[in-house]
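**Student:** sequence unknown, structure follows:
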């Protein structure tokens, strides 16, 4: 009996784990065993997450990594494929660097330690959280206009609003503060073992119109892996922004992910 390869989808800030639903269904049809567990403290539904933002607050990068590492341990030795978006892409890279995954796909991944570009659009996206130091220990919600700039700038205004109303939830401020200070902290939780020669393959996906994680960040991330001969690939969707995993064009990104996994023998 052949056991299906597990796939764990990892969401980022401001989106609920259930936003991965179409991906989970597609990957299951493709023969994988996919799950999309939420971050620590994130309730099971969008409505519950909005009603109880205090449960989401004060969880940092290390908390999230530990949370998913425990879920991986429960697989009984099977290394999963990790697919992460935004901060979920950073988490996926950290877990891959720790040899806890067979492969990882990091989609518009938040900047890891060592990545120096900090575009103005990225600063603007982070401002609702970073402008108040007290937000480090709170959860913060985006307005529909802020979501439009951060996620939905490459889709219509009506689609952006629909995505916001369907999937947007409060997010802990702590990871953003940790990422902002990463290059000044020798023990930053945003540090990834990019020199690991024995890790599984990694695919970095970037959206060419992304305000939150512009392509300069993803290309700089790729350079951080230059000291490892492990497979590290990059793919660009030039006309896409940060909503590329949840908007009407999600299937193109998902199909590209599946095609790359097949190329890796996974």
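**Tutor:** Received the coordinates, thanks. Predicted model only: the values in this text are computed from it and were never measured.
**Student:** only C-alpha atoms for contact and neighbour calcs from this point on.
**Tutor:** Fine.
**Student:** may I have the distance across stretch 194-204, first residue to last?
**Tutor:** 13 Å (CA to CA, to the nearest Å).
**Student:** again with stretch 13-30
**Tutor:** 27 Å.
**Student:** dropping in the other structure now:
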């Protein structure tokens, strides 16, 4: 990385979205003086089309695999980055921040970490395409436009949801969902996060009030998991937004809120 560039920012996508869905964020953060990158999970191809044509390349990738993948990317940077993650990418960002690998993290509608107990019905329905078949733990699963509409696009128009599905969705490994579902029954779950780390960088949790996949009950319960740490842990709510808030027509408001918070932290 160019040593004269700004602070590095690593964007981490979640399940079912290709890393290029971060492109508008990458451009905005670069304009603001950061040095952003948006690498895919291990096995994710360079384009949406390639990812759809070879779902086996990402199958059976678990949480620890993804964390190790991004840790290697971080090790190649000139300084600890800011992490911006969505959904399971938000969980990955929280784990890496807890491991002191980042200067700060923004976790947007982050997936459930170990210790979070609420399991709202809408979350169960959103993930049913994976859980309906136990064999999906070792497979990659795609969402139909209708399934995407419920899980991601419920707070935008049907037309916008269909367009987002057509543009950005890719198959996703089922393994992380199975790991997260069993987290509270496993003493060494990969979904565990060091929420008590008082020396870590600041964390911003972003919550979509209409999110079906990660309802506000999960994000509020996540915030409580950090009550034992003296490090900065903030919460911002977008009451009228769903799980598509990073990619739909309202993405800029979320990005601007993240940028303003980073400025407040001196980052």
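**Tutor:** Everything's here; your move. All figures in this text were calculated on a predicted structure; none of them were measured in a lab.
**Student:** please enumerate the strands of the first structure.
**Tutor:** For the first structure, the strands defined by DSSP state E occupy 6-10, 33-35, 81-85, 103-107, 139-140, 171-172, 202-207, 232-237.
**Student:** go through stretch 55-64 of the first structure and flag the buried ones.
**Tutor:** Across stretch 55-64 of the first structure, burial judged by 16 or more other CA atoms under 10 Å covers 55-61, 64.
**Student:** so where is it in the second structure?
**Tutor:** Aligning stretch 55-64 of the first structure against the second structure (TM-score structural alignment) gives residues 57-66.
**Student:** next one: the matching stretch to chain centre, how far?
**Tutor:** 14 Å (CA atoms, centre = their mean, to the nearest Å).
**Student:** list the buried ones in stretch 163-171 of the first structure?
**Tutor:** Neighbour-count burial for stretch 163-171 of the first structure [16+ other CA under 10 Å]: 163-164, 167-171.
**Student:** quick check: the gap between the closest residue to residue 183 of the first structure other than its chain neighbours and residue 190 of the first structure.
**Tutor:** Spatial nearest neighbour of residue 183 of the first structure, chain neighbours left out: residue 113 (5.6 Å); criterion: CA to CA, 6 or more residues apart in numbering. Relative to residue 190 of the first structure, residue 113 of the first structure is positioned 5 Å away (CA to CA).
**Student:** show me the common contact partners of these two, please.
**Tutor:** Common neighbours of residue 113 of the first structure and residue 190 (criterion: CA atoms under 8 Å, 6 or more residues apart in numbering): 179, 182.
**Student:** now, the buried residues of stretch 55-64 of the first structure that are in helices?
**Tutor:** The helices, defined by DSSP state H, take in 61, 64 from the buried residues of stretch 55-64 of the first structure.
**Student:** ok so, going back, surely the residue nearest to residue 183 of the first structure is in contact with residue 193?
**Tutor:** No. Using CA atoms under 8 Å, residue 113 of the first structure makes no contact with residue 193, being 9.9 Å away.
**Student:** quick one, which of these two is more surrounded?
**Tutor:** residue 113 (25 against 18; other CA atoms under 10 Å).
**Student:** could you tell me which residues make contact with the more buried one?
**Tutor:** 179, 182-183, 188, 190-192.
**Student:** which one of the strands of the first structure lies nearest to residue 75 of the first structure?
**Tutor:** strand 6-10 (8.3 Å; CA to CA).
**Student:** what range does the closest one cover in the second structure?
**Tutor:** Under TM-score structural alignment, the match for strand 6-10 of the first structure is residues 8-12.
**Student:** after superposition, how close is that stretch to the first structure?
**Tutor:** Its aligned residues in the first structure lie a mean 0.1 Å from stretch 8-12 of the second structure after superposition (mean CA distance after the TM-score superposition for the first structure).
**Student:** now do the helices in the stretch 51-200 of the second structure.
**Tutor:** Using DSSP state H, counting those that start in this stretch, the helices of the stretch 51-200 of the second structure run over residues 63-75, 88-98, 121-131, 145-151, 158-168, 175-181.
**Student:** want to throw the strands of the first structure into JSON lines with distance to residue 97 of the first structure?
**Tutor:** Below are these laid out as JSON lines (distance: least, CA to CA, whole Å):
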{"stretch": "strand 6-10", "distance to residue 97 of the first structure": "16"}
{"stretch": "strand 33-35", "distance to residue 97 of the first structure": "21"}
{"stretch": "strand 81-85", "distance to residue 97 of the first structure": "12"}
{"stretch": "strand 103-107", "distance to residue 97 of the first structure": "10"}
{"stretch": "strand 139-140", "distance to residue 97 of the first structure": "28"}
{"stretch": "strand 171-172", "distance to residue 97 of the first structure": "24"}
{"stretch": "strand 202-207", "distance to residue 97 of the first structure": "10"}
{"stretch": "strand 232-237", "distance to residue 97 of the first structure": "12"}
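**Student:** ok, now which ones touch residue 190 of the first structure?
**Tutor:** Applying CA under 8 Å, 6+ apart, the residues near residue 190 of the first structure are 61, 90, 111-113, 178-179, 182.
**Student:** I'd like those as TSV, with distance to residue 125 of the first structure appended.
**Tutor:** Below are the contacts of residue 190 of the first structure laid out as TSV (distance: CA to CA, whole Å):
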residue	distance to residue 125 of the first structure
61	19
90	17
111	14
112	17
113	19
178	15
179	13
182	17
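**Student:** where's stretch 242-262 of the second structure relative to the chain centroid, distance-wise?
**Tutor:** 13 Å.
**Student:** report how many residues lie close to residue 31 of the second structure.
**Tutor:** That count, for residue 31 of the second structure with other CA under 10 Å as the rule, works out to 11.
**Student:** what residue of the first structure matches up with it?
**Tutor:** Per TM-score structural alignment, residue 31 of the second structure is aligned with residue 29.
**Student:** residues in the first structure matched by stretch 160-172 of the second structure, start to end?
**Tutor:** Going by TM-score structural alignment, stretch 160-172 of the second structure sits over residues 159-171 in the first structure.
**Student:** need the residues that contact the matching stretch.
**Tutor:** Taking CA under 8 Å, 6+ apart as the rule, stretch 159-171 of the first structure contacts 13-16, 18-19, 46, 49-50, 53, 56-57, 139-142, 144, 147-148, 151-153, 246-247.
**Student:** and with 7 Å instead?
**Tutor:** Contacts with stretch 159-171 of the first structure, where a contact means CA atoms under 7 Å, 6 or more residues apart in numbering, come from 13-16, 19, 46, 49-50, 53, 56, 139-141, 144, 147-148, 152.
**Student:** likewise stretch 90-104 of the first structure?
**Tutor:** Under CA under 7 Å, 6+ apart, the answer for stretch 90-104 of the first structure is 65, 79-84, 106, 109-110, 112, 192-194, 196, 199-203.
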